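*Asks:* just the structure for this:
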Amino acid sequence: MIRPELLSQILRWREVLVGVGALAVGLWLALTSFGGTRWVGVVVAIGGIAIMREGIMRLRRPSDGGGAGVVNVTERQITYLSGTGGGAVSLDILSGVAVERDGRGGATWHLMDTEGRQVAIPADAEGARAIFDALAAIPGLSEEEAVAALKAEGRGRQTIWSKGPKRLS
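*Replies:* Predicted coordinates:
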């Protein structure tokens, strides 16, 4: 039997561990094989590095749960439900993303759309980590910048991304 605390840490680090395993197998194949197998090893090693990078990025994200409301992401729409309100915004008409810090360690996502609606979502709402995955589809939005804004000290509002004017090509 594995203690629950240890199991939760293993599950938290599982992506990084899978990436390390793939990297090790890939390097072993690349260094000990010949011909086409060597190139398969190189590809597996590169895949392991990519999995490790994504796992490390996920570890840096703030944990969710314990806050007010529930976030649901389905088919390019982020929906926030709570007892005091909520709302939904489609990624297709998203015009801006900002993070507001309250100075006490809490943060709130602000998602604005082109129709003037704004949804404020506490960063610790249940399922709020899914916002990162949904926003990954937005070109020009940096996950590193979003994580830094959520973990920043003090009060304030930081715009993470805003939709620029369309250019004619």
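*Asks:* hey, let's count contacts and neighbours off CA atoms from now on
*Replies:* Noted.
*Asks:* what sits closest to Thr37 if chain neighbours are left out?
*Replies:* Excluding the flanking residues, the one nearest Thr37 by C-alpha to C-alpha, 6 or more residues apart in numbering is Leu29, at 6.8 Å.
*Asks:* let's compare: structure for the following, please.
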Amino acid sequence: MIRPELAARLRPWREVLAAVAVGLGGAWIASWGGLFFQPLGLAILAVAAVWGVGARRRMRFRAEIAAPGLVEVEEGAVRYFGARLLGGEVPLRELAEIRLLRLNGHPHWRLRTRDGEALLIPVEAAGAAALADAFETLPGFDLGAAAAALAGRETVTTVWRRR
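*Replies:* Reported below is the predicted structural model:
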């Protein structure tokens, strides 16, 4: 029903578009007026706005799968199963620093633990978009700064450091 080219262009925006649709529904319900429907519609609109802003920020973490390996985030740990790069596991509570490195023109997350061990994860690996939600749980992590680092061209950017 939708042309494949258009579907491919809209695919990265699907979560933002869903938030907009929910927001429009909330505005429509709020327009009914009254002591019940107006606050309900405004509450739905507020939730949709927060969801939409978060979805827009997470968009930068979604990249075409162009790197080997698989990223999993389970039970407070980040796991990377690499084909060429070494894989490993880093518990989020042990993280000391997150850096974004550009190696051969491809962005990689470098997760360093308190012990000095490091895990290198390509941004373009399958499942790497789940890192946005995992990183958001870290104290003081700024998702906007991480999205800006992904959009930038710096070779090394420190995105987060435990204080």
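*Asks:* could I get the TM-score for this pair?
*Replies:* Counting by TM-score structural alignment, normalised by the length of the second structure, the TM-score of this superposition works out to 0.88. Behind it: 162 aligned residues with a C-alpha RMSD of 1.9 Å.
*Asks:* quick one on the thing from earlier: my guess is the residue nearest to Thr37 of the first structure contacts Gly36, does it?
*Replies:* No. Taking C-alpha atoms under 8 Å as the definition, Leu29 of the first structure is not a contact partner of Gly36, at 10.2 Å.
*Asks:* which parts of the second structure are helices?
*Replies:* 4-10, 14-30, 37-58, 131-136, 143-151 (DSSP state H).
*Asks:* need those in CSV (columns: distance to Leu92 of the second structure and mean neighbour count).
*Replies:* Compiled in CSV, the helices of the second structure are given as follows (distance: least, C-alpha to C-alpha, whole Å; neighbours: other C-alpha atoms under 10 Å):
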stretch, distance to Leu92 of the second structure, mean neighbour count
helix 4-10, 33, 10
helix 14-30, 26, 18
helix 37-58, 19, 18
helix 131-136, 8, 16
helix 143-151, 16, 18
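*Asks:* how about these in TSV, adding distance to Leu95 of the second structure?
*Replies:* Supplementary listing: those in TSV, determined by distance: least, C-alpha to C-alpha, whole Å:
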stretch	distance to Leu95 of the second structure
helix 4-10	35
helix 14-30	29
helix 37-58	21
helix 131-136	10
helix 143-151	16
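*Asks:* and Pro91 of the second structure, which of these is closest to it?
*Replies:* Each of these has some distance to Pro91 of the second structure by C-alpha to C-alpha; the shortest is helix 131-136, at 10.5 Å.
*Asks:* and that closest one, what other elements does it pack with?
*Replies:* Here helix 131-136 of the second structure touches helix 143-151, going by 3 or more C-alpha pairs under 8 Å, 6 or more residues apart in numbering; DSSP states H and E.
*Asks:* mean distance between the helix it packs on and the first structure after superposition?
*Replies:* Helix 143-151 of the second structure differs from its equivalent in the first structure by a mean of 1.5 Å after superposition (mean C-alpha distance after the TM-score superposition for the first structure).
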